[in-house]
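*Asks:* coords please:
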Amino acid sequence: MGEAAAACGLSIDTLRYYEREGLTLSRTPRNASGQRRYGMSDIRWLAALVMLRGTGIQIGQIKRYTELARHPGTEGERMRMLEQHRERVIARMEQTRVHLTAIDRKIAAYREKREAHRQRARAQP
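*Replies:* Here you go, the predicted model:
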């Protein structure tokens, strides 16, 4: 489990949570000593979930996407979900750009103010 979590960029606790919430495509088999055995398809699936979470998708949406992925013939609906999510990500990126511009203006104003203070301090005898 630790290796799988590390390979996907998850903590073990998060991986356990994903399993409890049914976010894995199938039940993870266990070896003779009871340890979970993740295959490459499991790792790829979990890595995709990490990517989706990193873009802000909600757990409920991931649950729906996972449920759809378990059934062949749902590719169109999954594609629509991803397209809608993509639009939300783009909107957030635009909003973040606006906020970043405001932050840059504020930093520039502080730099100008700091420089003005330095120049006044140098000009004083």
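
*Asks:* rest of the way, CA atoms for contacts and neighbours
*Replies:* Fine.

*Asks:* What's the separation between residue 121 and residue 105?
*Replies:* 24 Å (Cα to Cα, to the nearest Å).

*Asks:* At which residues are the helices of this structure located?
*Replies:* Along the chain, counting by DSSP state H, helices occupy 2-8, 12-20, 40-54, 59-69, 75-123.

*Asks:* For the first one, name the packing helices and strands.
*Replies:* Other helices and strands packing on helix 2-8, by 3 or more Cα pairs under 8 Å, 6 or more residues apart in numbering; DSSP states H and E, are helix 12-20, helix 40-54.

*Asks:* Here is a second sequence; please produce its structure as well for comparison:
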Amino acid sequence: MSAGGERTFTIGEVAEAVGMSVHALRFYEREQLLVGPIGRTSGGRRRYSAIDVDWLRICTRLRESGMPLAELKRFAALVREGPGNEAERLALLDAQRERVDQQINALEQAREVIAWKTDVYEQHLRNGEAIGLWDPTIAGTATPSTMRNPSRLSPA
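*Replies:* A predicted model of the protein is given here:
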């Protein structure tokens, strides 16, 4: 418990709660990614508040989404500064959302190719046919995008 009676958490408890290592938590503190100072016991051990835990959950999700460390640092600095910079915070989050949307689109395209190629192999197995090297000129071996637009076929 803190002096104010609020529940506090050890570094190990926080690491488990947010899914990161104790070493990573110390790194986040050194890199000034936290929005407030971390309390300490009289013996010097870190004590985190519920707000710290919630903020770290946000940070881990932003990092998992690919947000660059420099942008996460900037975001944390803006939050520490307090009200008045919401437009800049929003711009950082909007840019990250756009990057995530692009990643999702790329993954959906990859999944489409995988599903299509899985279907090709399943069909060949059902028919007892062997498949040799990939050849875009052989029916059933062109990619979904080239099937929709044959002009995208390249000689390579």
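
*Asks:* For the helices and strands packed on helix 2-8 of structure 1, give me CSV that also has mean neighbour count and distance to residue 114 of structure 1.
*Replies:* As requested, the helices and strands packed on helix 2-8 of structure 1 are exported to CSV (neighbours: other Cα atoms under 10 Å; distance: least, Cα to Cα, whole Å):
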stretch, mean neighbour count, distance to residue 114 of structure 1
helix 12-20, 14, 45
helix 40-54, 15, 37
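
*Asks:* Distance to residue 75 of structure 1 added to these, as JSON lines?
*Replies:* Formatted as JSON lines, the helices and strands packed on helix 2-8 of structure 1 follow (distance: least, Cα to Cα, whole Å):
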{"stretch": "helix 12-20", "distance to residue 75 of structure 1": "22"}
{"stretch": "helix 40-54", "distance to residue 75 of structure 1": "15"}
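
*Asks:* right, so of the helices of structure 1, which gets closest to residue 29 of structure 1?
*Replies:* Closest of the helices of structure 1 to residue 29 of structure 1 is helix 40-54, at 10.8 Å (criterion: Cα to Cα).

*Asks:* Which part of structure 2 matches that closest one?
*Replies:* Against structure 2, the aligned range for helix 40-54 of structure 1 is residues 50-64 (TM-score structural alignment).

*Asks:* same deal with stretch 87-103 of structure 1?
*Replies:* The alignment of stretch 87-103 of structure 1 onto structure 2 (TM-score structural alignment) spans residues 98-114.

*Asks:* what do we get in structure 1 for residue 15 of structure 2?
*Replies:* Match for residue 15 of structure 2 (TM-score structural alignment): residue 5.

*Asks:* so what corresponds to residue 75 of structure 1 in structure 2?
*Replies:* When structure 2 is aligned by TM-score structural alignment, residue 75 of structure 1 is paired with residue 86.

*Asks:* same question, residue 66 of structure 1
*Replies:* For residue 66 of structure 1, the residue aligned by TM-score structural alignment is residue 76.

*Asks:* Wait, its match touches residue 34, no?
*Replies:* Yes. Here residue 76 of structure 2 reaches residue 34: they are 6.4 Å apart, a contact under Cα atoms under 8 Å.

*Asks:* who has more neighbours, the two?
*Replies:* Comparing residue 76 of structure 2 with residue 34 by other Cα atoms under 10 Å, the one with more neighbours is residue 34, at 23 against 19.

*Asks:* Map the more buried one across to structure 1 for me.
*Replies:* Under TM-score structural alignment, residue 34 of structure 2 pairs with residue 24 in structure 1.

*Asks:* Thought residue 48 was touching that match, still the case?
*Replies:* No. With contact defined as Cα under 8 Å, residue 24 of structure 1 and residue 48 do not form a contacting pair (10.9 Å).
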